[in-house]
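Colleague: Sequence below, structure please.
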Amino acid sequence: MLKIPQMAKSINKKVYIKKISYSAPFTWLKQGVEDFTKCPALALFYGTLFTSFTYFYWDFLSHSPTLSDIAAPLLAMVVIIFGPISAMAMYDASKRLSNGEELSFRSILTVIKSAFKANGSYPSLFLSIILIVIAIMWMVFTPLIYAILNTDTFVNQNQTIIEAILNDIINFNNPLFLIIYGIFTAVTAWISFMISWFSFPMVLDQNIDPFTAANTSIRTALANKIVMLIWVPIVGIIVLASLLTPYFLGMVVTVPVLAHATWHAYKSLINKLE
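Modeller: As a prediction, the model looks like this:
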């Protein structure tokens, strides 16, 4: 049963956000590395679990006769949905380290339990549901957009709509579809990122409802557009480089570091509920 917290106190209150320098993302990364070195056992435990799940899921998709064509977008979708909630333990670890606590391997269960009990399990799960709904909308609208904008590729060939879409993307057919679908996909990913960027750390740190957390995360991203435009490519490059390592082993280190860095980004941009 979900533990629904009492969050009435957050109604009619505001969360004040800050504007920071463009060099902040590099400071966050430095702080993420520092937190990693302070609790390496916990970070590596989380990194190994996340990497193992990601690799085996990719292996399953890439060898599936029906899903191999869309393995990459499905993997990206799952990481976007479950990455933030799975990082809750790393957020809690950074919070404890900021408070002067020392963490060891024995602290793993304590940190994990604390992360998901903070403010109840309801807000973080609800935020995950929001991301799942966005992902489903992306999957539903993809063939719809193609059906409206296709130039007889699907009609004239004996192929599934997924094969037709991939064929158009790979061969740069149907430019109008590629442009509109590219914009649609980018906007969907952008919205997902803005919602999840700070909402998960926020529901861990404060007694706040998921709607206020998501709204605050979006407001923060929009108020710091340049910083976000710097941070997103940094994260993308780090994650892509990690995925290019054998068995995705680079993610064992980079994912915990990015999770720790996200916590410090949240603390540097968002004040307490007032």
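Colleague: CA only for contacts and neighbour counts going forward, please
Modeller: OK.
Colleague: and Gln159, how far is that from Pro233?
Modeller: 35 Å (Cα to Cα, to the nearest Å).
Colleague: Check Lys38 too.
Modeller: Lys38 is 26 Å from Pro233, by Cα to Cα.
Colleague: neighbour count winner among these two?
Modeller: Ranked by neighbour count (other Cα atoms under 10 Å), Lys38 and Pro233 place Lys38 first, with 17 against 11.
Colleague: Helix or strand for the closest residue to that one other than its chain neighbours, just tell me which one.
Modeller: Counting by Cα to Cα, 6 or more residues apart in numbering, Lys38 lies nearest to Leu103, which is 7.5 Å off, once chain neighbours are set aside. Under the criterion DSSP states H and E, no helix or strand holds Leu103.
Colleague: close enough to count as contact, Leu103 and Cys39?
Modeller: Yes - between Leu103 and Cys39 there is a contact under Cα atoms under 8 Å: 5.7 Å.
Colleague: Another sequence for comparison is provided below:
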Amino acid sequence: MTETRPIRQPRVRVVGIERPLHWLRQGLLDFKRCPFPGLVHGFVMWCFGITLLTLAGQRFWLLAGALSGFLLVAPIVATGLYAVSRELQRGGRPKLATALRQWTPKHRPLMGFGLLLALAGTGWVLTSAALITGWAEAPVNSPRDFLQVVLLARSGWLFEAWLLLGGVLAAPVFASSVVAIPLLLERRVGVLTAVLTSWRVVLAQPAIMAVWAFLIMGLSTLAMVPMMVGLPWLVPIVAHASWHAYRDLVDADDVPERA
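Modeller: I've put the predicted structure just below:
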């Protein structure tokens, strides 16, 4: 009888509360060492964001959900930059091709996970649009309308409900993806193992992961004002930082590497 070897699971490390700032510093260093792939990714994200602004500029009831949903799918878009950081960590000289090679059919788990994130982002856009158009006391066609009719409304709980629903969706998506994508990139694990590892990381140290989530959200919000001019620079820094967060939080050395 052939003995079945147990599947090795990545181990979770516990780190200090100051580590998120360290991850950002490491991300900035990676960007400085290899800026071109990061700038390309950041420029693509900026173009996508400007396209959203152009298409939905006078439909802020749709744009509010689209921009926040945009952040849900951003981690999968940055996959190539995780590969750049991995190559830098190995002492190599990554190029744009290093990042682009990750978008090939051989990375089916990554593509499957990206599809799940896209579905989650689409679901939030539709939910947000339905909530604002259904409950707002007046049309919300501009940021000023959103401020007056939703955020500063004297009656009702529209903004609070919008934030609550967004958080209900964003929290599990973040918990499922915070280390899952770089783990799928580097190791031979399935989507379920990667997601469960990500949840184990969050449950082991919720305070630190909350700090990391708020840092990403806060910096992303600043980068989008005005006209998203900060995105080309922020996207690569946060992407590289996310790779270092994964390497800090997960010990997957016993899991076979992905070719």
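Colleague: Just the residues contacting stretch 167-177 of the second structure, thanks.
Modeller: 72, 75, 117, 120, 124, 195-196, 198-199, 202, 213 (Cα atoms under 8 Å, 6 or more residues apart in numbering).
Colleague: Give the aligned range of it in the first structure.
Modeller: The aligned range for stretch 167-177 of the second structure in the first structure is 186-196, by TM-score structural alignment.
Colleague: By how much does the matching stretch deviate from the second structure on average?
Modeller: Once fitted to the second structure, stretch 186-196 of the first structure is off its aligned match by 1.2 Å on average (mean Cα distance after the TM-score superposition for the first structure).
Colleague: Show me which residues of that stretch are buried.
Modeller: Neighbour counts over stretch 186-196 of the first structure (16 or more other Cα atoms under 10 Å) mark 189, 191-196 as buried.
Colleague: looking at the alignment, what does Ile129 of the first structure pair up with in the second structure?
Modeller: By TM-score structural alignment, Ile129 of the first structure lines up with Leu115.
Colleague: how far away is its match from Gly156 of the second structure?
Modeller: From Leu115 of the second structure to Gly156 of the second structure the distance is 35 Å (Cα to Cα).
Colleague: Name the surrounding residues that touch stretch 112-132 of the second structure.
Modeller: 61-62, 64-66, 69-70, 72-73, 76, 140, 150, 158, 162, 166, 169, 173, 181, 191.
Colleague: how about that stretch: buried residues?
Modeller: 113-114, 117-118, 120-122, 124-125, 127-129, 131-132.
Colleague: And for stretch 72-89 of the first structure?
Modeller: Applying 16+ other Cα under 10 Å to stretch 72-89 of the first structure flags 74-75, 77, 80-89 as buried.
Colleague: try stretch 171-180 of the first structure
Modeller: Those would be 173-174, 177-178, for stretch 171-180 of the first structure by 16+ other Cα under 10 Å.
Colleague: To which residue of the first structure is Glu87 of the second structure aligned?
Modeller: By TM-score structural alignment, Glu87 of the second structure lines up with Arg96 in the first structure.
Colleague: show me the contacts for its match.
Modeller: Applying Cα under 8 Å, 6+ apart, the residues contacting Arg96 of the first structure are Glu102.
Colleague: and the buried residues of stretch 186-196 of the first structure, which of them are in helices?
Modeller: Among these, the members found in helices (DSSP state H) are 189, 191-196.
Colleague: against the second structure, where does stretch 260-271 of the first structure fall?
Modeller: By TM-score structural alignment, stretch 260-271 of the first structure lines up with residues 240-251 in the second structure.
Colleague: Over to stretch 26-39 of the first structure?
Modeller: Going by TM-score structural alignment: stretch 26-39 of the first structure matches residues 21-34.
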